[in-house]
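Q: 3D model of this:
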Amino acid sequence: MRNSFHLQGMLVAGALLSGAAAFAGPEKPGQIKYIDKANMDLSVKPGDNFYRYANGTWLKNNPVPGSKTRWGSFDMLREESSKRLQTLLTAAAKNTGKDRATQMIGDYYASGMDSAAIEARGYQPIQADLTRLAAITSAEQVMTEIATLRTNGYGAPLFGMFVGPDRKNVNTYIVQISQGGTTLPDRDYYLKNDPRSTTIREAYRNHLQKMFALVGDNAMNAASSADAIIRIETALAKAQFSRVEMRDPYKLYNKYAVKDLATLTPGFNWPTLFSQMKVKAGDSVLVNNPQFLKTTDVLLSAVSLNDWKSYLRWNVLKSTAPYLSNAFVQQAFSFTQVLTGQKEQTPRWQRISAMIDGDLGDLLGQVYVQQYFKPEAKQRMLDLVNNLQQTFEERIKRLDWMSDVTKERALEKLHAFTKKIAYPDTWRTYEGIAITRNDFAANVHSSNVWSYNDMVTRMGQPVDKTRWGMTPPTINAYYSPTNNEIAFPAGILQFPFFDFGADDAVNYGGIGAVIGHEMTHGFDDQGRQSAADGNLKDWWTKADADKFTTKADEVVKQYEAFKVLDTLHVNGKLTLGENLADLGGLNIAFEAFTKTKQFKDGKKIDGFTPTQRFFLGWAQVWRSNALPQTQAQLLLTDPHAPGEARANGPIVNMNAWYEAFNVQPGDKLYKPEAERTHIW
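A: Alright, predicted model coming up:
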């Protein structure tokens, strides 16, 4: 899946949403002030910096808490959601005999909160694995261990491998081999020599040495292992595509017959490797970066056996450190501090709650929606989705840059959207996961192994399009190109995105823009390359595709002008899909809003017109403070632009915003009408 709406990149296709009233909200009407002037900075002209005008005082009064890396609307909702999970899990841990779901999540939580038992075990849970890896005597054993580690839930050493729909035959699962094998957040951290990158590399080297020391290595061996890992990972990083290159679905679609993989990697015995990875590969596989795979083959013979042992031991250590004794947890966090600037460790209860949401999300999700989600919100959301879909249809029909033949195919795709709202119709039961109350590491291991087995056993099965890419408590939303679906988990249906008590302007500026955002992902620079059935294929005339590309290039240029941190700017190409989705989504939401009674009546609320409240509702979704280290990392790795760019970016292309706030030439955000970009 691809493109999440939230500020953080997710492996899903598009996210942005709203909804406090979907849950147990304020008991007294009027408790929420949906557009609060106390959060605004009225000394800033809307036309100079609308984001600061809408959020300036809030930004001054809400610094990043010590245990966070940023703090904004999404983060506040996540904090509230995590407290709900804590309440549910604490109760489940006390009432584990109630039912299977309660038993499993309660026991998992109890084991994760038993710090004394975790401390007593030290690194005993992985000691046997480290000993086995230290005894490797051949390159064949290296390959066997690369398979064994992933089947045992210890990450994905050397390369990535997953089972997913074939992008050109989306009803069929296929084995997909991808670039990977590195630890740092992006390949550039290994390759650039700017002060940030070199500082992080040196901290990484120090971190590696300290981690190996924690499992008994002497200083000389720990330093040697650290050097080996950095050499291997740097070689892998050099062969990786950039994040911008990874946005080209055709560049990543390279199908090989299994028997022909030897042309890429003569040193790999793929039939044996697939067998060891417990996957029946069929007759062909997809390789997203053939050159990367060639590099792994060269490294297999060029790198010494001792270096490979160090690399494999590191894969065990880094994947398990958060679940071992405190020395490992703290050392892992100390390196996180260098990467993100985070000052305090996230509380244990919050880390464990998030882990259970990831590992047993459908079990926890069932309890969550029973307790906190109002069923009527699901129907209200469906009504809004249908409204936005109808408006999008009208807009496509009116496009002056697209031919009728491409419009027909665009409408076919729009009408084929699958809509998922709040939670799955069928819950996963996680049969086969063994959860005990007294062994946290074993529970993590059991969950990881189950998840891997669940993935590889999909081969040969029909593609399950009922599966969700997010859990119900998630504060996000997404679009999936292979399923041509839009999904809105229950967690995002809260204020400032959505509230039953809010006026339409606020809801359309929030959740309406989220819905439009996800829909537009089906027509952004990546999504537009998949057809109504989800298959990767060209359904555009060349002339229309060229016009789209010209308009998209305008958006790239616009966002690359946003300066975020000292010399750092937004990467317009990396963030293009999200920026196109914001631009399209906000336009669709505003037009849908103009059909409402509130817009037609034109009455002011708290001194603001309906149109002003719509744009203020949009801007307040994006208020966020971030630590400089985190911001620098996100600019490199996140396909979403920072909040200020997302708030200000789309509106300068919308005539309605200029009219609502009397934005004039000379204002810093003013863009001449002839230069405003209109796409969807």
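Q: when you work out contacts or count neighbours from here on, use the C-alpha atoms and nothing else.
A: OK.
Q: how about the closest residue in space to Lys465 that isn't next to it in sequence, secondary structure?
A: Of all residues not flanking Lys465 in the chain, Asn483 sits nearest, at 6.6 Å (Cα to Cα, 6 or more residues apart in numbering). Under the three-state scheme (DSSP: H, G, I helix; E, B strand; the rest coil), Asn483 adopts coil.
Q: could you do the one 5 residues further on as well?
A: Applying three-state DSSP to Phe488 yields a three-state assignment of strand.
Q: tell me the spacing between it and Gln179.
A: Plainly put, Phe488 is 30 Å away from Gln179 if you go by Cα to Cα, to the nearest Å.
Q: what about these two, which has more around it?
A: Neighbours were counted for Phe488 and for Gln179 using other Cα atoms under 10 Å; Phe488 has more, 33 against 22.
Q: contacts only, for the more buried one.
A: By Cα atoms under 8 Å, 6 or more residues apart in numbering, Phe488 lies in contact with 17, 420-422, 476-478.
Q: what is the nearest of those to Arg100?
A: Ala422 (22.5 Å; Cα to Cα).
Q: in the protein, which helix has the most residues?
A: helix 375-398 (DSSP state H).
Q: rewinding a little: okay, and which of the contacts of Phe488 map to helices?
A: Per DSSP H, the contacts of Phe488 never map to helices.
Q: what's the closest of those to Ser81?
A: So of these, ranked by how close each gets to Ser81 (Cα to Cα), first place is Asn476, at 11.9 Å.
Q: what about that closest one, neighbour count?
A: Asn476: 29 surrounding residues under other Cα under 10 Å.
Q: how much space separates it from Leu493?
A: Counting by Cα to Cα, the gap from Asn476 to Leu493 is 9 Å.
Q: and Lys83, by the same measure?
A: Taking Cα to Cα, one finds Lys83 at 16 Å from Leu493.
Q: those two: which has the busier surroundings?
A: When neighbours are counted by other Cα under 10 Å, Lys83 and Leu493 differ, and Leu493 comes out ahead with 33 against 15.
Q: quick one more, to check against the first:
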Amino acid sequence: MKRRLFAAACLVLAGCTTSAPPPPAPPPGPKAELGAWGVDLAGMDRSVKPGDDFFAYVNGNWEKQAVIPPDRSNIGTGQNLAILSEKRMKEIVADLEAKPLDRLTPDEKKLRDLYDGYMDEKAIEARGIEPVKADLDRIAGLKTLKQVAQMMGSPNTAAGSLYAFGVGIDDKNSSAYSVNVSAAGLGMPDRDYYLLDDPDIAKTREAYKTFIATMLELTGAKDATARAEKVLALETAIAKAHWELKDQRDADKMYAPMSFNALKKAAPQFPWDSFVADSGIPLKNGERQIIVGESTAIPVLAKIFAKTPVAVWRDYLTVQYLHNYAAYLPKRFDDANFAFYGTVLGGRTQQSDRQTRAVRLLDSTMGEAFGKLYVAKFFPPEAKAKVQKLVSNILKAYEEDIQSLTWMSDETRKKALEKIRKFTPYLGYPDTWRDYSAYDVSRDDMVGNIKRSAHFNWTRDVSRLDSPVDKAEWQMTTPTVNAYFMPPFNSITFPAAILQSPIFDPNADDAVNYGAIGSVIGHEISHGFDDQGSKYNGDGVLQNWWTEEDRKNFDARTKMLVKQYDAYEPLPGLHMRGEPTLGENIADLAGLSITLKAYRISLGGKPAPVLDGFTGDQRVFLGFGQVWRAKFRDNDLRRRILSDVHSPAPFRVRGSIRNMDDWYKAFDVKPGDKYYLPPEERVKLW
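A: I've put the predicted structure just below:
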């Protein structure tokens, strides 16, 4: 069977060539990290037919042998890169520790003090709860609902809140900042953790109730179990008011602008003036516009707030506060927090080592100061130049594809081309680094450092509220293994840490890089044209630019994709959700379709070489299958299905490739193969 499948691949290979024979493989150069040319051939399972399970075909042997470390919820390409990034951040810290104090820059001194303060576990244990005693006493002393609301709205305390409240970007005026309010208040990842009638979810709810009781007990509370039941009942009521994830994704539904005065009238049971009292936001006599998300949930939550006794709110705020500061408190708090959030939700059996957690803290607190050091040490200019060429070819492929789409009218096509031509890629690192001079760090005050960080970021946001939007600002740090599309900026951002092997390997075959980093770049660009991103025009404004007929056509195609993903069942009895994950599923399919075209453009009309029997097209698909290599703990997989807008990695592969005619040709996929789709059922967007 193995030999027959490989022969079939070779036959497809021959069938895909032009009249001229394929050129021989180029002479060996610097070795790729995986295999000789970028694919881990030993990690494949060629006993699996590509059409039966392409993810297993590409990653089956790897998956059988992969061991998830006890401090991780999953392992695979992304997690391995995160581990590498953490290792590199530790090297940077070692350099800072070895540097004489008088040679440290102010930012370097702050980074070192943050790190040393967090690593000093003996000092943290010795201080006990003293660093948080004043806040806990304040919570314990709350007597009125107005005081509760003021505590919730305090930007410096992180005690939990019924409402998310902050500064964003106005979706209908992408050059202006906005004040945003939406539903919040849940201690578990999503409303379904409170509402689903599922045995495993029910166990999670019981574990959460135990966590609440444990946190209350650590403060000396009596009757903690009974009080925990009341907090859980409160959060369950809050969960019922929350919108489903599919509706939270809807850009139109989540945009309900009103004045602050109108917000107060819409939800009068909540003391909004108390809530914003410490915010520093100039409300312009109540005429400040507020962008409200989950608008129908806001008044329901206000009613819940008004009828809930202050005593229950005190317990709720105490637990949320301790959850947010547990990592900087004595071990008993940290361990109790990890027991639920790390083990029950993530399946991890132990915490990451203290050094790893410390460098993550530096990245989350002073990410751009830390990232500047990361780039200088680990991201050479030539790496950025090669990625820029990839992006250029992928944008060119998009432009060519838009011009040839048969389902898009000329009127919509013109505006789609305008949007793609206005696209801005940010690669590697920002041009201007953030100024942290206003942020004070004390080696002996970890809780204070975290609170001052929150104050620093909040003050920065509020101070520029009525200034033009800084469109060069990054939303991720350079050591982050991730990427994003920013609708109001019409831009994609790829931090340095994701632009490394095996997602991007300068020594790998071009086809593999196109399948890996190219598909991810194509994915992010395509978010500008997914079911929500397509609602923003080339200037990043939430504004319909489609003809009614084109939108109906597009929606009909994407409904087919929803139906496909609804049918997948990663865990027994727990199906994936096609609607909440639709934007990401569209982007996966689009990114792969476009990167294949971009790879062909890069060949400049020349035939692709054959490497180890694999054609260029096949290697693009192999690179795509390998980039989403991942193995999950069941708890983590369940969390992702219920609360993540991304499909679990194996289904990002299985769900995308089966909609592409080129995949069927490349691997001779036939009717009867498990993932075969008849041509009329394949979703064609690009």
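Q: thinking again about what came up before, which stretch of structure 2 lines up against the longest helix of structure 1?
A: With TM-score structural alignment applied, helix 375-398 of structure 1 matches the range 381-404 in structure 2.
Q: pull out the buried residues from that stretch.
A: Neighbour-count burial for stretch 381-404 of structure 2 flags 383-384, 387-388, 390-391, 393-399, 401-403 (criterion: 16 or more other Cα atoms under 10 Å).
Q: and the strands in structure 2, which stretches?
A: Counting by DSSP state E, structure 2 has strands at residues 74-76, 163-169, 177-183, 256-259, 289-292, 424-428, 484-486, 491-495, 630-632.
Q: pull the number of nearby residues for Gly522 of structure 2.
A: Applying other Cα under 10 Å, I find that Gly522 of structure 2 has 30 neighbouring residues.
Q: residue in structure 1 matching it?
A: With TM-score structural alignment defining the correspondence, Gly522 of structure 2 maps onto Gly516 in structure 1.
Q: quick check: that match vs Leu384 of structure 1, distance?
A: Distance, Gly516 of structure 1 to Leu384 of structure 1, by Cα to Cα: 10 Å.
Q: show me where the stretch 451-600 of structure 1 has helices.
A: Here the stretch 451-600 of structure 1 has its helices, by DSSP state H, counting those that start in this stretch, at 504-507, 513-521, 542-560, 576-593, 597-601.
Q: now the stretch 301-450 of structure 2
A: 310-325, 331-338, 354-365, 367-378, 381-404, 410-421, 446-463.
Q: save these as JSON lines, and put in distance to Val179 of structure 2 too.
A: Output for these, formatted as JSON lines (distance: least, Cα to Cα, whole Å):
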{"stretch": "helix 310-325", "distance to Val179 of structure 2": "23"}
{"stretch": "helix 331-338", "distance to Val179 of structure 2": "31"}
{"stretch": "helix 354-365", "distance to Val179 of structure 2": "23"}
{"stretch": "helix 367-378", "distance to Val179 of structure 2": "24"}
{"stretch": "helix 381-404", "distance to Val179 of structure 2": "33"}
{"stretch": "helix 410-421", "distance to Val179 of structure 2": "27"}
{"stretch": "helix 446-463", "distance to Val179 of structure 2": "9"}
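Q: quick one: closest of the ones you listed to Asp617 of structure 2.
A: helix 381-404 (15.5 Å).
Q: re the thing from before, same list (the strands of structure 2) but as a markdown table, adding distance to Leu234 of structure 2.
A: As requested, these are exported to a markdown table (distance: least, Cα to Cα, whole Å):
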| stretch | distance to Leu234 of structure 2 |
| --- | --- |
| strand 74-76 | 32 |
| strand 163-169 | 14 |
| strand 177-183 | 14 |
| strand 256-259 | 26 |
| strand 289-292 | 23 |
| strand 424-428 | 43 |
| strand 484-486 | 34 |
| strand 491-495 | 39 |
| strand 630-632 | 32 |
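Q: return the most buried member of these.
A: strand 491-495 (a mean of 24; mean count of other Cα atoms under 10 Å).
Q: that strand corresponds to what range in structure 1?
A: Strand 491-495 of structure 2 maps onto residues 485-489 of structure 1, going by TM-score structural alignment.
Q: the matching stretch vs structure 2, mean deviation?
A: Stretch 485-489 of structure 1, aligned to structure 2 and superposed, deviates on average by 0.8 Å (mean Cα distance after the TM-score superposition for structure 1).
Q: what separation is there between the residue mapped onto Lys471 of structure 2 from structure 1 and Asn453 of structure 1?
A: Matched by TM-score structural alignment, Lys471 of structure 2 corresponds to Lys465 in structure 1. To Asn453 of structure 1, Lys465 of structure 1 is 18 Å away according to Cα to Cα.
Q: returning to that earlier point: out of the strands of structure 2, which is closest to Leu465 of structure 2?
A: Nearest to Leu465 of structure 2, of the strands of structure 2 and by Cα to Cα, is strand 177-183 at 5.5 Å.
Q: same for that closest one, what does it pack against?
A: Helices and strands touching strand 177-183 of structure 2, by 3 or more Cα pairs under 8 Å, 6 or more residues apart in numbering; DSSP states H and E, are strand 163-169, strand 289-292, helix 297-307.
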